[in-house]
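Chemist: Here is a sequence together with a model predicted from it:
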Amino acid sequence: MKTEKVAEYIIKWLKDYAENAKVKGFVVGVSGGIDSALTSTLCAKTGFPTLCVEMPIHQSPSQVTRAQEHIAQLKNNFNNVSDVRVDLTSTFEDFKNVVPNADPSPKVDLSLANTRARLRMTTLYYLAGLHSSLVAGTGNKVEDFGVGFYTKYGDGGVDLSPIADLMKSEVYELSEFLGVPNSIQKAQPTDGLFGDSRTDEDQIGASYDELEWAMVMQEKGKSEDDFSGRDLEVFKIYTRLNRINQHKMLPIPICEIPKEIR
């Protein structure tokens, strides 16, 4: 990847989009992870006002520390960057207290994890409305179009996606080039939605390097018959998630009424 040219291209794309949309800037949820760090850096480099938003919900201290380190670095380097912290922990707890069947179980845990993401999306759009800004998404290509590893109408609810055509390895490459803090570059990827230490790899069953490989293999038309051992296991994980999460990647189905019965 021609890293410098890719960075310049995304920054110009963001600037052009904001100018055409006649908005004042960008709002980015910053989690302490590599994707949000890269996205917020790219937005900052446009020169448009960029609001970095922390939204902890029972968040791991290490994630909070990394997010704050990154925001401090951005504010030190860019006078168009500001930040706000919205602690959603009490909001999340209030939600749990009023919905039915909130006793711990795998289905409840997953539903509540997705609820965290949707509370954050609501917060970002509230702030974007106040600042006449766009919500910039932080999903990469493997997450958004490979395995669908995001929450529908949560972190998937955005106005534009500047890094959604980058593989995870390219996210790291670009982040290193742009000087994202080492603590973030070295941290294990995690969505932080379950309030524990589980990583993305723990949830998915494969690393991003493995998922990238499987994505390329599928694009080449390979099938399960072409692999064995760990390769076969990873390919099955990827193809299963890609299949069951198509509802996230495809447009919302519309029941189109035939002309002859209107």
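Modeler: Perfect, thanks for sending it. The structure presented is a predicted model; accordingly, all values stated were derived computationally and were not measured.
Chemist: CA atoms for contacts and neighbours, from now on please.
Modeler: Fine.
Chemist: The stretch 51-200 of the chain: strands as residue ranges?
Modeler: 81-85, 133-135 (DSSP state E, counting those that start in this stretch).
Chemist: Export these as JSON lines, with columns for distance to Gln185 and mean neighbour count.
Modeler: Compiled in JSON lines, the strands of the stretch 51-200 of the chain are given as follows (distance: least, C-alpha to C-alpha, whole Å; neighbours: other C-alpha atoms under 10 Å):
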{"stretch": "strand 81-85", "distance to Gln185": "21", "mean neighbour count": "17"}
{"stretch": "strand 133-135", "distance to Gln185": "23", "mean neighbour count": "24"}
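Chemist: any chance of these in JSON lines, with distance to Gly192 too?
Modeler: Shown next, in JSON lines, are the strands of the stretch 51-200 of the chain (distance: least, C-alpha to C-alpha, whole Å):
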{"stretch": "strand 81-85", "distance to Gly192": "16"}
{"stretch": "strand 133-135", "distance to Gly192": "20"}
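Chemist: can you give me the helices for the stretch 101-250 of the chain?
Modeler: In the stretch 101-250 of the chain, helices defined by DSSP state H, counting those that start in this stretch lie at 106-130, 141, 168-178, 182-186, 200-204, 208-219, 229-244, 246-249, listed in chain order.
Chemist: which of the residues in the fifth one are buried?
Modeler: Judged by neighbour count (16 or more other C-alpha atoms under 10 Å), helix 200-204 contains these buried residues: 200, 204.
Chemist: again with the longest one
Modeler: Of the residues in helix 106-130, those with enough neighbours to count as buried (16+ other C-alpha under 10 Å) are 112-121, 123-125, 127-128.
Chemist: Among these, give me the pair with the biggest separation.
Modeler: Leu112 and Ala128 (24.3 Å; C-alpha to C-alpha).
Chemist: Pasting the second one now:
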Amino acid sequence: MAKKSTIQVEGVNQHIVNWLREYAEKAKVNGFVIGISGGVDSAVTSTLCAQTGLTTLCIEMPIHQDPTQVNRGKEHIEQLKKRFPNVKNSIADLTSVFETFKTEVPNSENEAKLYLSLANTRARLRMTTLYYFAGIHGLLVAGTGNKVEDFGVGFYTKYGDGGVDLSPIADLMKSDVYALGKYLQIPESIQKAAPTDGLFGDSRTDEDQLGASYDELEWAMLEDESNKTAESFTGREKDVFNIYKKLNTINQHKMNPIPVCIIPINLKKS
């Protein structure tokens, strides 16, 4: 199921950079703010934003973060600042904010739900922080989600890393993001690192949480778009397809517009 990207990296790179620049100019903003995680998605997104020549503010927001993730993020930012004079950075250590939050909300006997709720809280604290920086500097929050995460399995936090102003790489598969990352010469440490959302304060990977690799999920997404069903496959392929379908189904609430209760016209007239 290994997926090899077929995108024209140079053309895709320039297309996204032009799109970002034009969008920012029309919105009359100064540039972009991006949360840097030490992963390939944020590294590629920030490099794309940097190429616009507009202010690109990279924010580190550790919350009990694994040191390897922090180090990769710092390596990327330093490299980016050397390459682009319009890149700036700041650190907002949210660990104490997160710990204070935990003292102000009730605990739960359901450890699984508590653990997940706190993980999502980390993402939402980071979203709030990015919008704070965006507000004081006149910037747009650039999302770092790729196509598989955003529209395949919904692997992001609603109103957390899903809360953004624009999504530069959301039409690219994960394999495309890696291809673009290689072209953009992001640090080797990031290109080789196992993807992780970093929301649990440990070294667990995205694959640990999802039960399948991104290559496998890309395959399943394309098969699903071709109207295949689980009965078309056996063995690992069937398992992966079922994982994809389950995640795609339960996370539709993230991908679809917020439902609005429409009031009948006759009820609006007294």
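Modeler: Good, I have the coordinates. The shown structure was predicted, so the numbers you read here are calculated from the model rather than taken from an experiment.
Chemist: Mind telling me the TM-score for this superposition?
Modeler: Overlay of the two chains. TM-score (TM-score structural alignment, normalised by the length of structure 1): 0.99; 262 aligned residues with a C-alpha RMSD of 0.8 Å.
Chemist: quick one: which of the helices of the stretch 101-250 of structure 1 is nearest Thr3 of structure 1?
Modeler: Of all the helices of the stretch 101-250 of structure 1, helix 168-178 comes closest under C-alpha to C-alpha, at 6.0 Å.
Chemist: Read off where the closest one ends up in structure 2.
Modeler: Aligned by TM-score structural alignment, helix 168-178 of structure 1 falls on residues 174-184 of structure 2.
Chemist: quick one: furthest residue from the center of structure 1?
Modeler: Most distant residue from the mean C-alpha position of structure 1: Glu260, 43.4 Å away (C-alpha atoms, centre = their mean).
Chemist: now the counterpart of it in structure 2: how far from Pro259 of structure 2?
Modeler: Aligned counterpart of Glu260 of structure 1 in structure 2: Asn266 (TM-score structural alignment). Computed as C-alpha to C-alpha, to the nearest Å, the Asn266 of structure 2 to Pro259 of structure 2 distance reads 21 Å.
Chemist: Kindly report the same for Gln185 of structure 2.
Modeler: Distance of Gln185 of structure 2 to Pro259 of structure 2, given as C-alpha to C-alpha: 42 Å.
Chemist: and what of Gly53 of structure 2?
Modeler: In terms of C-alpha to C-alpha, Gly53 of structure 2 sits 38 Å off from Pro259 of structure 2.
Chemist: So those two - more neighbours on which side?
Modeler: Per other C-alpha atoms under 10 Å, whichever of Gly53 of structure 2 and Pro259 has more neighbours is Gly53, with 15 against 7.
Chemist: give me every residue that touches the more buried one.
Modeler: 84, 86 (C-alpha atoms under 8 Å, 6 or more residues apart in numbering).
Chemist: So what does it match up with in structure 1?
Modeler: Alignment note (TM-score structural alignment): Gly53 of structure 2 maps to Gly47 of structure 1.
Chemist: Roughly how far does its match sit from Gln68 of structure 1?
Modeler: Taken as C-alpha to C-alpha, the span from Gly47 of structure 1 to Gln68 of structure 1 is 21 Å.
Chemist: likewise Ala206 of structure 1?
Modeler: Distance from Ala206 of structure 1 to Gln68 of structure 1, by C-alpha to C-alpha: 29 Å.
Chemist: any idea which helix or strand carries Phe32 of structure 2?
Modeler: Per DSSP states H and E, Phe32 of structure 2 falls inside strand 31-35.
Chemist: In structure 1, what stretch matches that strand?
Modeler: With TM-score structural alignment applied, strand 31-35 of structure 2 matches the range 25-29 in structure 1.
Chemist: how far apart are that stretch and its match in structure 2?
Modeler: Stretch 25-29 of structure 1 differs from its equivalent in structure 2 by a mean of 0.3 Å after superposition (mean C-alpha distance after the TM-score superposition for structure 1).
Chemist: swap in stretch 7-18 of structure 1?
Modeler: Mean deviation for stretch 7-18 of structure 1: 0.2 Å (mean C-alpha distance after the TM-score superposition for structure 1).
Chemist: And Lys12 of structure 1? What does it align with in structure 2?
Modeler: By TM-score structural alignment, Lys12 of structure 1 lines up with Asn18.
Chemist: my read is that match is in a helix, agree?
Modeler: Yes - the assignment for Asn18 of structure 2 is a helix, going by DSSP: H, G, I helix; E, B strand; the rest coil.
Chemist: first vs last residue of stretch 96-105 of structure 1, how far apart are they?
Modeler: One end of stretch 96-105 of structure 1 sits 13 Å from the other (C-alpha to C-alpha).
Chemist: One more: stretch 96-113 of structure 2?
Modeler: End-to-end distance of stretch 96-113 of structure 2 (C-alpha to C-alpha): 22 Å.
Chemist: buried stuff in it?
Modeler: Phe98.
Chemist: I'd like the distance between Ser183 of structure 1 and Ala72 of structure 1.
Modeler: From Ser183 of structure 1 to Ala72 of structure 1 the distance is 13 Å (C-alpha to C-alpha).
Chemist: And those two? Which one has more around it.
Modeler: When Ser183 of structure 1 and Ala72 are compared for neighbours, Ser183 comes out ahead with 18 against 15, by other C-alpha under 10 Å.
Chemist: Tell me how far the residue nearest to the more buried one when sequence neighbours are not counted lies from Trp213 of structure 1.
Modeler: Distance criterion C-alpha to C-alpha, 6 or more residues apart in numbering; nearest residue to Ser183 of structure 1, sequence neighbours excluded, is Arg66 at 6.6 Å. For Arg66 of structure 1, the distance to Trp213 of structure 1 equals 29 Å [C-alpha to C-alpha].
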